[in-house]
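1. sequence unknown, structure follows:
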């Protein structure tokens, strides 16, 4: 109960056994699981942060090319109903997809309001391409209280949006903001309207990043069961934010439970703590379920997008960071050296790494610093074409390393070899 006296606080994280325990045949398994697709929200939801730069229209065309090369097949490309300039930009993006023959399904966001839906439909017609209308409305009790809405208003808005999409020729995707904090009672009424209006695509949202994995699973299972009991087929999507640092794991849970799409942004950019990280979802989806994403192309996408968005790739960022395949620890270096000598690249790539560097066009790097042992130097010598068993060289390199606060450069090691000091 809130200070207002209204019971506005609900969370599927605390869902009862009745709502959470029954399974629907889609069990979690290791990693991502499932055959769902990643839906790229970088150019819409990802731009809703004060520290993120909005790329120019021309730069956004490059984003589309990188998406396709990476294996991304669907994306949210903007909010055409927000103003005329946005409508023009969205039209240009959709037109480029059509004229260039890109294998990318364009989606566009809008409220469940006739003006927003009309803008999406008109834009698709002008661009000459089929578009998806991601029409959103808040459904949680707290949103209803703040907005002075009621379930009847929400249900009428959904009927109106579905009818407008049907008239304008856009595919209707119903997006339920703050689903994670919406009661089963309200959702039941919304889902009944979805059945009545023939909704086939439904996005469940963790809008404020409040979900934990068990809450994500409980909501998805209950939703799937609700529609199944009414004989209505609907593809579920998951849209997660990272306020509690759980957006990635929640997205993987959603994939494992059969969601057709999960949403994410490059480097997890977005308002507050950001969205689910699209690139981390893809890496896990590729490694655990064999989805044919091109991780080298994905790395190129991230490295292309980061400066245009005005963000840096953290040095320790999974998969993409500068330092994530580097080590100087003696035990690690020893194992990598032994694997290297066995001539097995996959073995060398995996003995001390959970992500194979070669899939990203990278390799394991062993540094020589004050914490290093002889194996680190021997690995460097071996991979640079020098005899690794020259104990004098190994000793001199380690002596130099102990005097430094940062790893030795290749040039410094080479100078020790050449000059003896």
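-> Arrived safely. Computed from a predicted model, the values in this text were never measured in an experiment. Numbering: from 1, shown residues only.

2. When you work out contacts or count neighbours from here on, use the C-alpha atoms and nothing else.
-> Fine.

3. How about residue 249, nearest residue that isn't a chain neighbour?
-> residue 213 (6.9 Å; C-alpha to C-alpha, 6 or more residues apart in numbering).

4. Would you check that that neighbour makes contact with residue 255?
-> No - in this structure residue 213 lies outside contact range of residue 255 using C-alpha atoms under 8 Å: 11.9 Å.

5. Please say which of these two ends up with more neighbours.
-> Counted by other C-alpha atoms under 10 Å, residue 213 and residue 255 do not tie: residue 255 has more neighbours, with 29 against 18.

6. in what helix or strand does that one lie?
-> Using DSSP states H and E, residue 255 maps to helix 247-256.

7. Can you name every helix or strand that the helix or strand following that helix contacts?
-> Next in sequence after helix 247-256, counting helices and strands by DSSP H and E, comes strand 261-264. Here strand 261-264 touches strand 37-40, strand 235-240, helix 247-256, helix 278-289, going by 3 or more C-alpha pairs under 8 Å, 6 or more residues apart in numbering; DSSP states H and E.

8. Quick one: closest of those to residue 51.
-> For residue 51, the closest of those is helix 278-289, at 18.3 Å, according to C-alpha to C-alpha.

9. alright, now check it against this:
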């Protein structure tokens, strides 16, 4: 392998600036753990001086032990009127108590004059003394040269001078940012090479990094070109989320670095988790997966019809640039029912279910799967529901209980108070009838409590199970309140987590389907564990 590339993820900061991309502090912690397991070197958690969610996130992260990644806090150079030790932004960064701090400063003379309203030499001063103040107090210090490429093209001498001040202030890595995303690939190489030579000529040994935005649809290309020109640090987001048109997509950059460029990074040891990490971020942000995304999209290794399918079956390299297994994805043959058969056999083997390629039950599962998908079900993020479906088709799924009726009531008794929500449920366990009611914080929580209240005396293991995430997506095709919704429920116990799905025009009905699958999965898991 060639030189090592440092991977810096900013999904939790730059990514959350994307339209309709929202994460709670708990979501951010969960993504941080996943990125650490993937092998990301730096995880930028947010700007602690800018909003309460970032402050809460950094507080929660104090109790989380990361195995490899270094957590980074992001902020700006000091305000010109403040001394570094009195600047609230810099104090917030230090209060985050993280091993890495990333400071951004102005490289474009226009921004200095029109945005900061200070002299060009004053900007050089605040870059240097901000970094010099932080340097003794932090393990890793990174400088993001904001709007660097635009600044270089407008005033090369001044843009380079800002980098020199960052190096003199103690930055270990200087990141060249294409903040507006307007730089084209052919412009990258001469600028990066000029920067590297200028820094070396002045006796500095800092790393060079690249941070590209996608407004010209060139972010990944620009990042890879910068790396090929000697950049050893690359910043981006999972799935390319970011402000406006997004950031450089790490799920495209990392495989290119490892498989195409012959370079190394820590992620290469776990790169077969890339697909799962990509989908986790989408699910937690409650956004649909981009099926056409390179490497990690559902269609990235899908083949349909004629010559392609015939060739891929004989030799996948004919129409696949890498083996999909390398990034955790799968090959899909979209012809007759071949894709269904291969996927079902793959899952059956994974779950220890005995189904042969000529087993008649395959046709039953494929038929039911297609019908459910036509009705809006999607099992990519709800594999527990899919496993239950397969077990039912094979006659392996026990009926742990039988539902008769349920009812959920919202009572808004005062306009200045939240409504009272009550769920009642009637079911049978064996020959015993159970009729139970429970209050909850909303209809789904009340229904969840009522179901488990009814079942826990028969199945005590349900005490340790909890519903920890709940997402609703309106499906296309119909509009307004008549549209179908898909509900994704995530549950966990002391051993693991699992996801289930429900679909209906009634959100309570869809939630009930997902909750029932979740409980059935837990009971099935406990039964298998005790055998």
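-> It's in. In this text the structure is predicted, and so the values were computed from the model without any measurement.

10. need the contact list for the aligned partner of the residue nearest to residue 249 of structure 1 in structure 2.
-> Aligned counterpart of residue 213 of structure 1 in structure 2: residue 185 (TM-score structural alignment). For residue 185 of structure 2, the contacting residues are 218, 221, 222, 225, by C-alpha atoms under 8 Å, 6 or more residues apart in numbering.

11. Kindly recompute the last result at 7 Å.
-> By C-alpha atoms under 7 Å, 6 or more residues apart in numbering, the contact set of residue 185 of structure 2 is 218, 221, 222.

12. how about the second one, what's its match in structure 1?
-> The reference is to residue 221 of structure 2. Per TM-score structural alignment, residue 221 of structure 2 is aligned with residue 249.

13. residue range for the helix or strand harbouring residue 109 of structure 1 in structure 2?
-> Using DSSP H and E, residue 109 of structure 1 sits in strand 105-111. On structure 2, the counterpart of strand 105-111 of structure 1 by TM-score structural alignment is residues 70-76.

14. List the contacts of the residue most central in space within structure 1.
-> Centroid-nearest residue in structure 1: residue 278, 2.0 Å away (criterion: C-alpha atoms, centre = their mean). When contacts are counted by C-alpha under 7 Å, 6+ apart, residue 278 of structure 1 touches 40, 264, 265, 266, 267, 268.

15. Just checking the distance from stretch 226-244 of structure 1 to the centre of its chain.
-> Stretch 226-244 of structure 1 sits 17 Å away from the centroid of its parent chain (C-alpha atoms, centre = their mean, to the nearest Å).

16. Now do the buried residues in it.
-> Residues 226, 227, 234, 236, 237, 238, 239, 240, 241, 242, 243 are the ones in stretch 226-244 of structure 1 that count as buried (16 or more other C-alpha atoms under 10 Å).

17. Give me the mean distance between the match of strand 105-111 of structure 1 and structure 1.
-> Its aligned residues in structure 1 lie a mean 0.8 Å from stretch 70-76 of structure 2 after superposition (mean C-alpha distance after the TM-score superposition for structure 1).

18. Mind telling me what element residue 199 of structure 2 is part of?
-> helix 185-201.

19. Check which residues of that helix are buried.
-> 185, 188, 189, 191, 192, 195, 196, 198, 199.
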